[in-house]
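1. what's the 3D shape of this:
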Amino acid sequence: MSCCGQASLALAAAPAGAEAGPSREEILLASHRIGEGLWQTDLSVPAVHCGACMRAIESTLGRLEGVEGARVNLSTRRVSVRWRESANPCAFIPTLASIGYPAHLDDPAADERDETLARLVRALAVAGFGAMNIMLMSVAVWAGAEAGTRDLFHLISAAIALPTIGYSGRIFFSSAWNALRHRRTNMDVPISIGILIAFGMSLYDTLNSGAHAYFDAAVSLIFFLLVGRTLDHVMRERARTAVKGLARFAARGAHVVHPDGRQEYLPLAEIEPGMTLMVAAGERIPVDGEILSGRSDIDCSLVNGESLPREVGPGATVEAGTLNLTGPVTMRARAAAKDSFLAEMVRLMEAAESGRSRYRRLADRAASLYAPVVHTAAFVTFVGWMLAGGGWHESLSIAVAVLIITCPCALALAVPMVQVVAARRLFEVGIMVKDGGALERITEVDTVVFDKTGTLTLGTLVLTNGDDIAPADLAVAAGICAHSRHPHSRAIVAAAQDRVPLAPVFDEVREHPGLGLEAKLGSDVHRLGRAAWALRDAGSITGTVLSCNGRPVARFAFADRLRPGARQAVQTLKDEGLRIVLLSGDRSDEVQRLAGALGIDEYAGDLVPGDKVVRLATLAAEGRKVLMVGDGLNDAPALAAAHASMAPSTAADIGRNAADFVFLREGLEAVPAVLRLSRAAHALTRQNLALALIYNAIAMPFAVLGYVTPLVAAIAMSSSSIIVVANALRLGRAEGGAREQGRLAAARLSEAHA
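-> Here you go, the predicted model:
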């Protein structure tokens, strides 16, 4: 099957009820005129994988009325649609979704290219090419080439080394110069000095027909260091900021109703407090405000993490970024966009990420002590040999050997190699690592804070009393619910599948925002929704009911399903001596019930995002190192503020972006598993740093005493790097049990689904 077919099948299985696309005015704001009455709209289509995908998208969009053409860029996974003003641009995104390619308006700022990584990879490639070719020349020299051949090979090596060092070494040179310019030092200072002196001396000896040249040592040094620097950068960049993701929850503008009745669509930045706004069903609330007229259900998962909508009507307050689900409303803005709830979420995220960036990793702490020691050793060696009667050439050669043999290659590889291996091992048990530094931070954790909905539970409502409802009544309810995307409706439809006869075809179905659904079948009127609305005389009946002509027919009970492995995971963490806390935006009574079922003694409900961040700050003030496990939009600031964080793959995009770890499988066993493997990785990291320091402690005296040439120093340096890499690979053997646990968990899930 082609990747297009796979994508279509996978997306066809996605839950119904995806939110509506942007309005025509929003699309116009994101589009631009290209002349002759044509507009161009750029859409991001992440599911594009191959040429067949391109043809499907281009041909489908091209058949829409008013569309002049569409062109897919496979590299950027974007499609540019050219259309006339007579076209309906609102149809672009639904049309793509209907053929299995969900899309959204392209935001170039949200997908900026990582130029640092590109620069590192280019420098690494050049250094590797140069080192390989210079090493070939050196082998001929070591084999005993004649003086003329030796000098020729040295000249060729110099010709290769000069541009290689100039291009690939600038990463270290610029960093070292910046440090020296500000009267400080870093690891790149001794690296740069060693490279430049080794190259300068080698060039001097080459031009004077010297027997030795160390171009291979200088270029190999750059290559090994760039390997470590690139690996480290990749792991750090997996923790890219999640702040930009919040911008996708902001409306681009809003319909403003002026006092004279005139309507105008204004960009978000121009919305001012006191303005009257119209928000259609399927649109996001643009700014904080108060409902003036209309009734609807609002998806408040951004605020409280709950998938269950909140009913709103005149007088109710709403927050920016929440989604209007079922009915149009008119609201009054009570804050500008920069002062809205969504803007406050962004500020919380920025503050949390800034605090986390100040964490100094183990390798950084070791490096801060390393540079002064190396500088001092090399300088003292040079001065000592000069005072002992050695010439400047011999003294400088020995000092260079000290710089090279103590080069922090092993130190630079010690941490990123373990992190890369650990990331692979974690992926094998269904866990993705987004931040290498988190592998260190999580080993310090002594408190685990869980969110409720979507974390300890699956965040999906299920009908719990389906067996108590007559099949015919369940069929009627499912037929009515097929016309709604409310979570209760989806739960009823899911419960009715393969269990009831075909649903009747109704003459008319209407949704009453905040109340329920009304369906007409002949002379009968069926209502499904709140008991006070659906029944002629509700009495003491509450909850969701089905009625026929005002008489009760069936009652429906719903519950959120507990995530597999939740009880075992909580108990395992408690057995390891960790403090367990449950913080949720859900109702306090629901939080208390779940905490009691799982044996969690500390819990709190009815929390907004800022409350969770405050609770984490309080724990941090007590000296606690917190692992936050959450999934909701409202958990993003807390995930970023915690010492370390995890989220399930089913979490909202912003939640996954804010987390350090993402577990891909349904079970919650991932939490204790990541703690165990991270501790093993941390132990190997310490071993690697110890190996690097022991190597330097043994090798440095030999270099200082003049028993090591720069060439031997380069070989020794390379050997220490290989030892560090080999030690990092031991993580696979140390954590074989974790992989086995992951295999058993996957098997258990398969049996459950079967």
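2. could you use CA atoms for every contact and neighbour count after this?
-> Noted.
3. OK, contacts around Leu124?
-> Residues in contact with Leu124, defined by CA atoms under 8 Å, 6 or more residues apart in numbering, are 168, 223, 226-227.
4. in a helix, it, correct?
-> Yes. Under DSSP: H, G, I helix; E, B strand; the rest coil, Leu124 sits within a helix.
5. picking that back up, rebuild the contacts of Leu124 as CSV, extending it with neighbour count.
-> Below are those laid out as CSV (neighbours: other CA atoms under 10 Å):
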residue, neighbour count
Ser168, 25
Phe223, 26
Leu226, 26
Val227, 22
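6. let's compare: structure for the following, please.
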Amino acid sequence: MLTSTSTTEIFATEPNSPNPSWVILDTQDQWQAFSQPAGNDPTHSLVESSLLLDGLRCAACSGTIERGLSTLPGIVSARVSMSKKRASVIWSPALTKPSTILGAIQAMGYSANPASHNENQLNTTKKSRAAFWRWLVAGFCMMQVMMYASPSYFTKPGDITPDIAILLNWASWILSLPVLLFSSSTFFANAFRDLKHRQISMDLPVALGIAITFIVSSAATFAPHGWWGDKIYFDSLTMFVFFLLSARLIEVKLHSKTLGSMEALVSRIPENIERQNLDGSYTRVLNSQLKVGDIARVHIGEAFPADGKLVLGDTRVDESLLTGESTPIQKNLHDKVVAGSYNLGQTVNIVLEAIGESTQYGQIVNLINQAAIEKPRLSQLADRVARPFLFFVILSAAVAAALLWHTDPARALMTAAAVLIVTCPCALSLATPAAMLASASAFVKRGILIRRLQAIESIANIDTVIFDKTGTLTEDHIEVQSITYKQGLTENDALALAAAVAQHSMHPVSRALVSANQQNSDQSSITLTNIQEVVGAGISATLQANTAHADLINSHLKLGSAKFCGVVEPSERSQQVFLTDANGWLATFSLHEAVKHNAALAIQQLKDANLSVELLSGDQAHTVVNTAKEIGITQFQAACSPQDKLSRLHALKQQGKNILMVGDGLNDGPILASAHVSIAMGKGVPLTLAHADYVLLNGDISQIPQLIRHARKTMTIIKQNIAWAIVYNVVCIPLAFFGVLSAWLAGLGMAVSSIIVVLNALRLTTFSETKAK
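-> As a prediction, the model looks like this:
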């Protein structure tokens, strides 16, 4: 029996000899092209690199690479996605380098290259063509071999003369050679790699089964009177190779369909664009050559290459893959456009304000890639089961052969081959990731990003939903309704001061003040320092220059709630925010915010799903009461500090509740992180700051009940897939062990098992709608 060994032993027996071309990747300007700062590294000394892998066949392969890389100096973590054939490696540039990482993967028997979309596309196309030709050759040879084998099935003994029988056997042997040497080459190459490194994957038992069948059949062809008998199994050999290749081909096609929306999103940035020169002419350049401040010309049908602002012309823009909103959006002069959205109106010019990974599009792509690489709990369990299961299969095949050897050696070997071929840990390994990636694809189509696949299982198990109010249940475009201010000031003075403080916060109220002040010219002399935001309460700052009202305004400013600013709670029923200095009150801003038109429907649908719904808000009591009544929430709490929200969350956890928290993604960071699963309204909030498991790019709250229902459907399908994989193996392995299943039926069973799992998962690519009552 094969035994596992450590990566240290592998490198001890085979020196690491990396490809010389990899050394060029060791310079920082080169590895930055496929790397980014590690998101969870407070010291900013680690980077996360994305690598494309080749040679992966099952869950055991991904585990081998992860364990092998984790033993290398300078490697903090390594995660491998079987579904996308990618590795995400967090490493220290001070302790290792890319060529060492790539060389280590090569020494383990796999290949790796820096990941980019073009390389991924080229590699996928190349591998697809090779797989198609292997399948085509196997199919053609199978039909010919079946033609030569058919006389033995439909004739009586003596109808075929011995010389004709020998001729048909030899013809079958010759036609089986291309199937063995070409169509089955990947099985043998991967099996040889496994043996070389004393590890195991799904291809090892398959290759053993193919080899045993060919050897037994060849012996019967060359010497039909030997102890192995005169029965040949070339028809079974070619059939099960064809079935296995068919299954993998269909599996790849179906899998690419489940990831279609995700890949389409990743590929939206154009490779080149027209950039305006200093003399006003245009030159088409690679997108990688663009810089912030450049002016680019975008034609009809082209995607915008970066985030920017229209400086010439107006147009309509398709942002459907970024926000899930299918209706084109009108963009006028000076309006902002986002990278990856399509220009549908006319040719326009934009000035670039953010490029590459700093764009909203870049952040979305990073979230998608990270989610695809992350392994959910059930998938990790399947990975752990796959390796010992394969050892069990090989042992079972050996026992089956030993039991029959003394009575019929040829039958013993073919029984062992059937046991090896019929096993299907692939179905078990595919059960969870296939379903979850299909759901992630459906989410992307609707403008819902998922940070980690485990969140699908988490949100399917919730029983309580907690909402923030501002920007979540209410529209994020709050308006300033009225302003009262201290005598001696003007309305413009008060608004300019408030906006100067508010511009340092992403809270919807702060954005409303900044928006209201856009046409105000009385702000040029306002300079602030020592800016500090108290989440859920307000902002404090020190005023450095305000010569116009130096006698009226103290330098220590506060903007926020009545409690934060130290003023009396207002009695009137409107939402207000206050501006004060060290001497007291300066101004009051009354705000108006509308409840989202579909909020009440969403709350009712959550209640219909037997979920408890609560509202926790830092706003004033009368505002929260009015909002709660309007949308049908009976359990609510006003004037909550972040600590109050956390206390309520912990109290619910102690009661055994599984909690979903829905907030604006920025000011609710602590409670979003503490909940079992969380959703952030991503519209207008930087995705890097939206600390949640899901991000609703368009802020559509009505999608939350659908998201929960789809997650529950996903978990049902995963359980169905796992149950099928277990039942299939429990039934088919004994049948093969006792000789009931022939080799070709074993191959067909294994192929069909994997296809059933993927087809079942494919049902999740459509996001089911909720009909309004």
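7. please state their TM-score.
-> Once superposed, the chains reach a TM-score of 0.51 (TM-score structural alignment, normalised by the length of structure 1), with 501 aligned residues with a CA RMSD of 5.8 Å.
8. report the secondary structure element holding the residue positioned nearest the centre of structure 1.
-> Computing the C-alpha centroid of structure 1 and ranking residues by CA atoms, centre = their mean puts Asn657 first, at 2.9 Å. Assigned by DSSP states H and E, Asn657 of structure 1 falls within helix 653-658.
9. can you check Leu11 of structure 1 too?
-> Taking DSSP H and E as the criterion, Leu11 of structure 1 maps to helix 3-12.
10. now Phe443 of structure 2
-> Per DSSP H and E: helix 425-445 holds Phe443 of structure 2.
11. from the chain's centroid, how far away is that helix?
-> Computed by CA atoms, centre = their mean, to the nearest Å, the chain-centroid distance of helix 425-445 of structure 2 equals 10 Å.
12. compared with structure 1, how much does that helix deviate?
-> On superposition with structure 1, the mean distance recorded for helix 425-445 of structure 2 (mean CA distance after the TM-score superposition for structure 1) is 2.8 Å.
13. give the aligned range of that helix in structure 1.
-> Mapped onto structure 1 using TM-score structural alignment, helix 425-445 of structure 2 covers residues 408-428.
14. can you pull out the helices in the stretch 51-200 of structure 1?
-> Taking DSSP state H, counting those that start in this stretch as the test, the helices found in the stretch 51-200 of structure 1 are 51-62, 92-98, 115-142, 147-168, 170-181, 188-207.
15. nearest to Asp107 of structure 1, out of those?
-> Closest of the helices of the stretch 51-200 of structure 1 to Asp107 of structure 1 is helix 92-98, at 14.8 Å (criterion: CA to CA).
16. give the contact list for the residue lying closest to Val480 of structure 2 once chain neighbours are set aside.
-> The shortest distance from Val480 of structure 2 to any non-neighbouring residue, by CA to CA, 6 or more residues apart in numbering, is to Leu591 (4.6 Å). With contact set as CA under 8 Å, 6+ apart, Leu591 of structure 2 has these partners: 478-482, 574-577.
17. and the helix or strand that contains Lys520 of structure 1, what other elements does it pack with?
-> Take DSSP H and E as the rule and Lys520 of structure 1 turns out to sit in strand 516-521. Contacts defined by 3 or more CA pairs under 8 Å, 6 or more residues apart in numbering; DSSP states H and E place strand 516-521 of structure 1 against helix 471-481, strand 508-512, strand 524-530.
18. would you mind giving the helices of the stretch 51-200 of structure 1 as JSON lines with distance to Leu29 of structure 1 added?
-> Shown next, in JSON lines, are these (distance: least, CA to CA, whole Å):
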{"stretch": "helix 51-62", "distance to Leu29 of structure 1": "20"}
{"stretch": "helix 92-98", "distance to Leu29 of structure 1": "15"}
{"stretch": "helix 115-142", "distance to Leu29 of structure 1": "29"}
{"stretch": "helix 147-168", "distance to Leu29 of structure 1": "43"}
{"stretch": "helix 170-181", "distance to Leu29 of structure 1": "41"}
{"stretch": "helix 188-207", "distance to Leu29 of structure 1": "47"}
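19. need the winner for burial among those.
-> Mean neighbours per residue, mean count of other CA atoms under 10 Å, is largest over the helices of the stretch 51-200 of structure 1 for helix 188-207, with a mean of 21.
20. can you tell me which helices and strands that helix packs against?
-> helix 147-168, helix 170-181, helix 215-237, helix 362-387, helix 392-405.
21. tilt between the fourth one and helix 392-405?
-> By that I understand helix 362-387 of structure 1. Orientation of helix 362-387 of structure 1 against helix 392-405 (axes from the mean of the first three to the mean of the last three CA atoms, to 10 degrees) gives an angle of 160 degrees.
22. now for helix 362-387 of structure 1, which elements pack on it?
-> Applying 3+ CA pairs under 8 Å, 6+ apart, one finds that helix 362-387 of structure 1 makes contact with helix 188-207, helix 392-405, helix 409-428, helix 670-704.
23. can I get these in CSV including distance to Asp507 of structure 1?
-> Formatted as CSV, these follow (distance: least, CA to CA, whole Å):
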stretch, distance to Asp507 of structure 1
helix 188-207, 76
helix 392-405, 84
helix 409-428, 52
helix 670-704, 50
